Structure formats: structure tokens, C-alpha cells
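*Asks:* here is my input; please provide its structure:
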Amino acid sequence: MWRIVLMLLVAALTGCQQTPANQMLRSADDLLQNQAFMPVETAIETREQIFKLPEDLVLKARQEILAYSDPRERSLALLKFIFREQTDPLQYVNNATLTALETYEQREANCLSLTILSYSLARSLGFRAQFQDVQIPEYWITRNGTSVLNGHVNLVVTPPYMQTLTKTFISASHNFLIDFERAGGSRERLPVRKINEADIVALFYNNKAADAMLTQQFDLAYRYLQEAAAVAPTVAATWNNLAVLYRQRSMPEAAELAYLQSLALEPDHPNTMANLAILYDLLGRHADSVQLSDKVQQTRLRNPYYFVMQGNEALSQQRFTDAEIAFHRSIRLEPKMPEALFGLARVAILQHDYAAATGYLQRARLHAAPGADRRLYDHKIEMLNAVAQAD
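*Replies:* You can find the predicted model right below:
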């Protein structure tokens, strides 16, 4: 899954002002602008609906998984039940934010929804389950012509405590990480932060709000963000997204307060600072804008994911030289970056340099996570060899 945070006027994003020292948090009531938006008829998913699974599914899971008494075997049985790779595998779709039930029925969703499904199944079987927010540096994708900031969550599950005659406790080795991200092994080295169920609900609402904004449904987007603020007011993404919405509705003063709230919760976040810099520039506060922009630019120059994003953007515009430069800058910062190596392979393929492309793919495979990620690269290399022979 990916948490998404809308970015405003991406082409202009090159920096931002210094965050005001000791910025105080405001109450949600001070930041919400209910009078500026119309009520919506669309029903907002409740917390219970987001996690709820049908009883027949839970019963089936219990029959297949709780038959195992060994903690490790029970955990493996849970993973096999969730993924079902050989029969009806779950598919990752970046822009599909669904409830647990919808994800199970449709068999495809983004990583947030896939993680919610896994969490609901694990909890229904007595497993301990802990959400984790993976601290990915700033990284965007483009959807419907708008750049969207990606985030990522995963789940650590532990089988139910099973008391034996020797009263042995389950060790940490029985913990299993459930992660639906296929971007490569570089993400495994990133720090994580434990988050709770309320945070996940707020991120779910944020994704729904972002989807609504992309389709110009501003009242619906506000309704989702209003709900996110109610369930978990300390999630910084909510206030950043709300500020973007206010900016789109020509409410600059409200947007500034929301941006500052987001920065008070998550200081020096480059995306939020960049958005605030754009707002200050539009308001004629050019000195503040330049100060923030310089700070953001320095942060981005240390972020290998930023250059992967730049490379992908250049590649989409067939600016091959610019793409190569960006991907190589990413690799200089992080030599074991499969995403950048894969980007260089794509550049080589488009230039019909299949030998170079194979070399980059082999290096990307080497640094990718074992298992499905490496098998994916094996498949790409096989396909590339077939194309090279036919060319």
C-alpha cells in the first residue's frame, strides 16, 4: 500500500522556508472550515467497515490456520492463506484504496488496503499485529497529471501465545513481516515507526480524499479529511492534504495554518515545506519562500529516491540523457538502489542497448529482496534476452 499526499504545482517545487520555531499545535476546530464546503451524500466508511471481514471467511481461515500448533507453522499458514499465490493471488494496484472486505473480494488494492486485510485476518485468529510506517524519503508518482507523494506501511504479526509444559515463550524469531511493496530491497534498510489502528484509519481517509481531489470532488475530499482529523488529529499528512485542498479552493490563509500544523507535527518535512513555499510565493512573501526552498533543495540532494523520481519523470518525456544523469546520481547516494538500476535498464532498452540493459537488470536483481522480487527480475531478464534475439 501507499499512503498518498497530494503535492501542489509540482513543476515549481524546488524548496521552502524555515519552519517557525516552537510552532504550537492548534485544535482541529481552529483549522477546519466547514462553512466553505457542502455536505455530501456519499457514505464515509466507518472504522468498523474498514476492518470488518465476513464470518465465513474468518471460519475458513481458522480451519486452515489454527490446525497448526507450532507457532512458526501457524504463521506460515497465515501467510499462505493471505497471499494464495498459486490460486488467486492478491494484486498490488497503487490507486485502489479499499476496505478489508472489498480487498478480499476484488483481490487487488494498494498496499494500505492489502495490509488492512492482513491485519484483520491476523487479529481474527488471535495473532498479535503491529502496523509500521516505513520512513521512505520523499518520493512521488504521477497520477492524472498530478504528482502524488508516496508513503508505505507494513505489518508485523506474531502467532498467539501458546503455553507449553515448560512455559516457553514465543521468541522474536516467530515474528513475520507482511509487506506488499515490490519496489526492491533498498526499502528494507529504511527505519520504521510503530503506528496504531486509528492512524491507519486516518491514512485510509487521506487516500480517499486524495482520490477525490484528483477527480475534482472537493466537498467529498473535505469530508474525508474532516473524518481523518477527528479519528487521529496528530497524523501530519491530514493537515498537509487539507492545506492543498484549501489552496485549490483559493483559501490561502486557511492553507497556511494547515501547513504550519502539519510541520508542527512533522518538522522539516520537505513536501510540506515545499508546498508552503509555493503558497508564500503566490502571496508575495518571496523571502520566506526562498528560505524554505533552499532548505528543501538541500534535503532533496541527499535523497536517492528524489533522483529516481526525477529519472522516471525525464524518462516519461523521453529525455534519456537527463534520466541517465538522475539515476546515476541516485546510485551515487545509494549504490544498492534497485529502482535506479531498473531505471537505467529502461533507458538502455529504449535506446536498443540490450547488453547494457541486461547488466543493469542483473545488478538490480542482486540488490533486490530475495524471493518474489528476484524472480520478477529473472523474468524481466528472460524477456529482454528474447527481445534481443528477435531484434
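
*Asks:* C-alpha only now, for contacts and for neighbours.
*Replies:* OK.

*Asks:* what are the ranges of the strands in the stretch 51-200 of the chain?
*Replies:* Secondary structure of the stretch 51-200 of the chain, counting by DSSP state E, counting those that start in this stretch: strands at 91-92, 108-109, 128-134, 140-143, 146-150, 152-158, 176-178, 192-195.

*Asks:* can I get these in TSV including mean neighbour count?
*Replies:* Below are the strands of the stretch 51-200 of the chain laid out as TSV (neighbours: other CA atoms under 10 Å):
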stretch	mean neighbour count
strand 91-92	18
strand 108-109	23
strand 128-134	19
strand 140-143	16
strand 146-150	18
strand 152-158	23
strand 176-178	18
strand 192-195	13
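
*Asks:* what's the closest of these to residue 272?
*Replies:* Smallest distance to residue 272 across these (CA to CA): 10.4 Å, for strand 146-150.

*Asks:* find out how far that closest one is from the centre of the chain, if you would.
*Replies:* In terms of CA atoms, centre = their mean, to the nearest Å, the centre of strand 146-150 is found 10 Å from the chain centre.

*Asks:* tell me the helices and strands packed up against that strand.
*Replies:* strand 4-6, strand 140-143 (3 or more CA pairs under 8 Å, 6 or more residues apart in numbering; DSSP states H and E).

*Asks:* ok, back up a step: closest one to residue 307 among the strands of the stretch 51-200 of the chain?
*Replies:* Per CA to CA, nearest to residue 307 of these: strand 140-143, 10.4 Å.

*Asks:* what lies in contact with the closest one?
*Replies:* 147-150, 306, 309 (CA atoms under 8 Å, 6 or more residues apart in numbering).

*Asks:* out of the residues you listed, which is nearest to residue 278?
*Replies:* residue 147 (14.7 Å).

*Asks:* pull the contacting residues for that closest one.
*Replies:* Residue 147 neighbours (CA under 8 Å, 6+ apart): 6-8, 10, 140-141.

*Asks:* tell me the residue furthest from the middle of this structure?
*Replies:* Residue farthest from the centre of the chain, counting by CA atoms, centre = their mean, is residue 165 at 43.6 Å.

*Asks:* quick check: the gap between that one and residue 347.
*Replies:* 61 Å (CA to CA, to the nearest Å).

*Asks:* show me where the stretch 101-250 of the chain has its helices.
*Replies:* Ranges of helices in the stretch 101-250 of the chain, per DSSP state H, counting those that start in this stretch, are 111-124, 197-214, 218-231, 236-248.

*Asks:* let's see this one next, to set against the first:
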Amino acid sequence: MKRLIILLLSAALAGCASVMPASAPPALFADAGFAPPSEPVSAENLFKLSPAMRAYLNSPTFTQLLRNRGARHGLIEALYSKTDLKLEYESKVTRTAAQTYEARSGNCLSLVIMTAAFAKELGMPVHFQSVNVDDLWSRAGGLYLASNHVNISLGERATDIQRGYDPDRHLVVDFIPRDDAAKLRSRQLEEEDIVALYLNNRAAEALVQQRTDDAYWWAKAAVSARPGAVSPLNTLGVVYQRHGDLALAEQAFRTALTREPENLAVLRNLQPLLVKLGRPLEAQQLEKRIAAIEPYPPYHFFDQGMVALKAGDFDGARDLFEREVKRAPFNDEFRFWLGIAHLRLGHMSDAREHITLAVNNSTSSDMREVYSSKLHYLRTLVQTGTRIR
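*Replies:* Sure thing, here's the model as predicted:
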């Protein structure tokens, strides 16, 4: 099986050291080896409101909504109801607050950033949180991408005395069902963590687009923003590895492992790197260590299922896809192909169920269209009584 690099995309910086170093070790950076960035690399305007955002804040509609619903509930209703701004979830690009507002879409981090920008402008206390959910894996541009989840909670303004001001009462704004969010553990993040996440995401997105030079500058900025965090160090190592700077890649990975010795993303990146460096015995030892932590890597059963599906073994494909779905129930790609396996077996109801879940779980508008098209086709088959074998 072709080895692909594992990269933490929206990870919640769980690798922050208890005592942060003041700055990243200069030896980790190699500016001279990379072309200047093709765009400004900065998070300076991350939370800055655009003129259009300020105009919306001052609009009669928004003002009336705050008056009727209260500041916090009015803001959330304005941003995320389907009758006003009609913001959509889209995972491909991480944006600033102003860019998210203009595009009317963003991933969970972008939506958190934009919500925070509005809330801070309205004088609300803002708290960022890392939510303890399983990583959501995807593949793009020759990379494995693991996304964790962040949300935001809004405190009450001291001026909201008419509703009974309580400084300890917070409204959690999340992009997963409220019942699920309430059951999950969370950890508070600092605004600096959000900045580092944004920079790290931009590095990952540049890597997916094969823009290695740009990825370096974004990754460097992320490491500099939060020097004790594992995810940016891992991303920097991936950049070096793709650029052919193997010794620097190892140094970045080793630095990350001093903070989080059993981080699987870093370990899985380091193992093939050791092979390339001509140290097979170290690589074998590390492979055994990885297997002891996690015997089956992400996509293990999915890839086997695709082989079975192409071979016409639809029962085997279904069983393998089910094993992958059990490990990652919200992965739209796994759900979709499990639905296809059921379709090939003639299990129309099961196929419709899993493809519907693929539509609902997808974070990409392009893939939602693909899944919806297949779902429409499946409904047509059901209506006409056609069976697929």
C-alpha cells in the first residue's frame, strides 16, 4: 500500500507544553530554502470586521432581532438561521472573519472566528473550546488529514441586567447537534491557540494544493504563534519532508515528540522518513511501536473494501466498510461506499440510509452534490422497482 503522509489539519493543539517556550528554536526554520510567499502570511486581521459586517451590525433588522431575542440568541439566530445570512458549512478553506462573512461559508474554525468577531464587537465575553471528539479523517493531495473540532461559548454582557445577568452562564455555539455537544468533554483554548490553528490550517491547505513554499511560511507562522504545540510542528515536518529536507523534517518531528511522545500522526510521519534516511532498523522498531498503539491505521478497512468492491465481492466490501464506519461513523466517504455496497447487494433501504447519512455528514458542497445525485438515482430505482445486482 502506498504510504501517505498524515497531517493534523484542525487539531486542537493538545500538544501544548505545560510551560510554553518563549519562541520556537531558530534551528527549526530554513527560510533560505523557500521562495517568498505568494500572498501575505499573517493572522493580524483574523477577527477584524469588514465595512459590510459593520453595516449589518447597524442594520434595523439586526438591531430589532437583538432587541427581541437578547444579544446572544439574537446574534446566533442572525448568523445561522436559514432566513437571514444563510451561512453554510464548507470544509475546504479556512477563512478570516471578514472572508467567511463575504463567502457566507466556512469550516468550523472559520465560523468560530467570525462568530467571535461579531460577539466581541457587541461586548460579549468569548471563550474558545476544543471538543473531545474522534478525529475525522480525509484524504487529499497525497495527504491524510485529521480534523478535530472547536466551538465557542458566549458569555452575557454586564449590561443585560433585565434578563438576570450571570457572569458564569455561557451559551455554547456548536456545529454539531446540541444534545451531542452537551455530552462531550471540552477544553478551553486561548485566542492564541485559535490563531495558531488558523495558520496551521492555511499551511495544510497550501500543501494539498502542492504550494510547498507557501505552506512553509504558514507553518512557520503557526509554530511561532504557539511554539509548544504539536500540530504546527508536525505540519512543518511534513513541509520539509515534501521539500526533500529530510534532516530538517526529522528535527521537526523529534521536537514534536518531546512534547507528545505517542502522537500517532507524528510517529506515522517519522517512520517512512527513517527508511528514506537509510535507518531501516529504527524504522522497524518504530513500526512495532505504532502497531502496539494502533494496529490498524485510518482507511485500512476502507482500502480493503474498495479492493473487494472492484473484485465483485460485495458481501466482503460491505463488511469491511462497516468496520471502517464503526471506527468513524461521521465520515461521509465511508458511509457513501457502504451505501454503494448495499446497493450492489440489492439492499435498497440500507443503501438509501447510508447515502443519506453521507449527504448529511459531508462538509464539502461538491461532494454533497455527488452524494445527492446518487441518492436521487437510488430513489428512482426504488420508484420503478428496479433492482441492481
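
*Asks:* still on that earlier bit, turn the contacts of strand 140-143 of the first structure into a markdown table, columns for distance to residue 127 of the first structure.
*Replies:* Compiled in a markdown table, those are given as follows (distance: CA to CA, whole Å):
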| residue | distance to residue 127 of the first structure |
| --- | --- |
| 147 | 37 |
| 148 | 34 |
| 149 | 32 |
| 150 | 29 |
| 306 | 37 |
| 309 | 37 |
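
*Asks:* between the strands of the stretch 51-200 of the first structure, which gets nearest to residue 270 of the first structure?
*Replies:* Per CA to CA, nearest to residue 270 of the first structure of the strands of the stretch 51-200 of the first structure: strand 146-150, 10.8 Å.

*Asks:* so where is that closest one in the second structure?
*Replies:* Under TM-score structural alignment, strand 146-150 of the first structure corresponds to residues 143-147 of the second structure.

*Asks:* mean shift of that stretch relative to the first structure?
*Replies:* Compared with the first structure after fitting, stretch 143-147 of the second structure deviates on average by 2.5 Å (mean CA distance after the TM-score superposition for the first structure).

*Asks:* which position in the first structure pairs with residue 74 of the second structure?
*Replies:* Match for residue 74 of the second structure (TM-score structural alignment): residue 77.

*Asks:* for residue 71 of the first structure, see how far away the nearest residue to its match once chain neighbours are set aside is.
*Replies:* Distance criterion CA to CA, 6 or more residues apart in numbering; nearest residue to residue 77 of the first structure, sequence neighbours excluded, is residue 65 at 5.4 Å. The spacing between residue 65 of the first structure and residue 71 of the first structure, counted by CA to CA, is 10 Å.

*Asks:* in terms of secondary structure, what does the biggest helix by length in the second structure contact?
*Replies:* Longest helix in the second structure, counting residues (DSSP state H): helix 365-384. The elements that helix 365-384 of the second structure packs onto, with contact taken as 3+ CA pairs under 8 Å, 6+ apart, are helix 348-361.

*Asks:* how far out from the middle of the chain is the helix it packs on?
*Replies:* 22 Å.

*Asks:* please apply the same query to stretch 161-168 of the first structure.
*Replies:* On CA atoms, centre = their mean, the centre of stretch 161-168 of the first structure falls 38 Å from the chain's centre.

*Asks:* equivalent analysis for stretch 233-252 of the first structure, please.
*Replies:* 18 Å.

*Asks:* contacts for it next, please.
*Replies:* Residues outside stretch 233-252 of the first structure that contact it (CA under 8 Å, 6+ apart) are 5-8, 28, 199, 202-203, 206, 210, 213, 218, 221-222, 225, 228-229, 254-259, 261-263, 265-266, 272, 275, 279.

*Asks:* if you set the cut-off to 7 Å instead, what comes out?
*Replies:* 5-6, 8, 199, 206, 225, 228-229, 254-256, 258-259, 261-262, 265-266, 272 (CA atoms under 7 Å, 6 or more residues apart in numbering).

*Asks:* map residue 200 of the second structure across to the first structure for me.
*Replies:* Residue pairing (TM-score structural alignment): residue 200 of the second structure is matched to residue 206 of the first structure.

*Asks:* who touches its match in this structure?
*Replies:* Shown in contact with residue 206 of the first structure (CA under 7 Å, 6+ apart): 224-225, 228, 238.

*Asks:* any idea how far residue 26 of the first structure is from it?
*Replies:* Distance from residue 206 of the first structure to residue 26 of the first structure, by CA to CA: 20 Å.

*Asks:* ok, now residue 48 of the first structure?
*Replies:* For residue 48 of the first structure, the distance to residue 26 of the first structure - CA to CA - is 28 Å.

*Asks:* the helices in the stretch 251-391 of the first structure, which residues?
*Replies:* 252-265, 270-282, 286-300, 304-316, 320-333, 338-350, 354-367, 372-390.

*Asks:* how far out from the middle of the chain is the last one?
*Replies:* Yep, that's helix 372-390 of the first structure we're talking about. 27 Å.

*Asks:* next up, the contacts around the aligned partner of residue 354 of the first structure in the second structure.
*Replies:* With TM-score structural alignment defining the correspondence, residue 354 of the first structure maps onto residue 348 in the second structure. Shown in contact with residue 348 of the second structure (CA under 7 Å, 6+ apart): residue 342.

*Asks:* rewinding a little: going by distance to residue 39 of the first structure, which of the contacts of strand 140-143 of the first structure wins?
*Replies:* The closest of the contacts of strand 140-143 of the first structure, once distances to residue 39 of the first structure are taken by CA to CA, is residue 148, at 25.9 Å.

*Asks:* that closest one and residue 11 of the first structure, how far apart?
*Replies:* From residue 148 of the first structure to residue 11 of the first structure the distance is 12 Å (CA to CA).

*Asks:* same thing with residue 160 of the first structure?
*Replies:* When residue 160 of the first structure is compared with residue 11 of the first structure (using CA to CA), they lie 50 Å apart.

*Asks:* same question for residue 308 of the first structure.
*Replies:* 16 Å.

*Asks:* quick check: residue 215 of the second structure touching residue 206?
*Replies:* Yes: at 5.0 Å, residue 215 of the second structure counts as touching residue 206 under the criterion of CA atoms under 7 Å.

*Asks:* more neighbours, those two?
*Replies:* residue 215 (30 against 21; other CA atoms under 10 Å).

*Asks:* residues in contact with the aligned residue in the first structure for that one?
*Replies:* In the first structure, the residue paired with residue 215 of the second structure is residue 221, using TM-score structural alignment. The contact partners of residue 221 of the first structure, by CA under 7 Å, 6+ apart, come to 209-210, 212-213.
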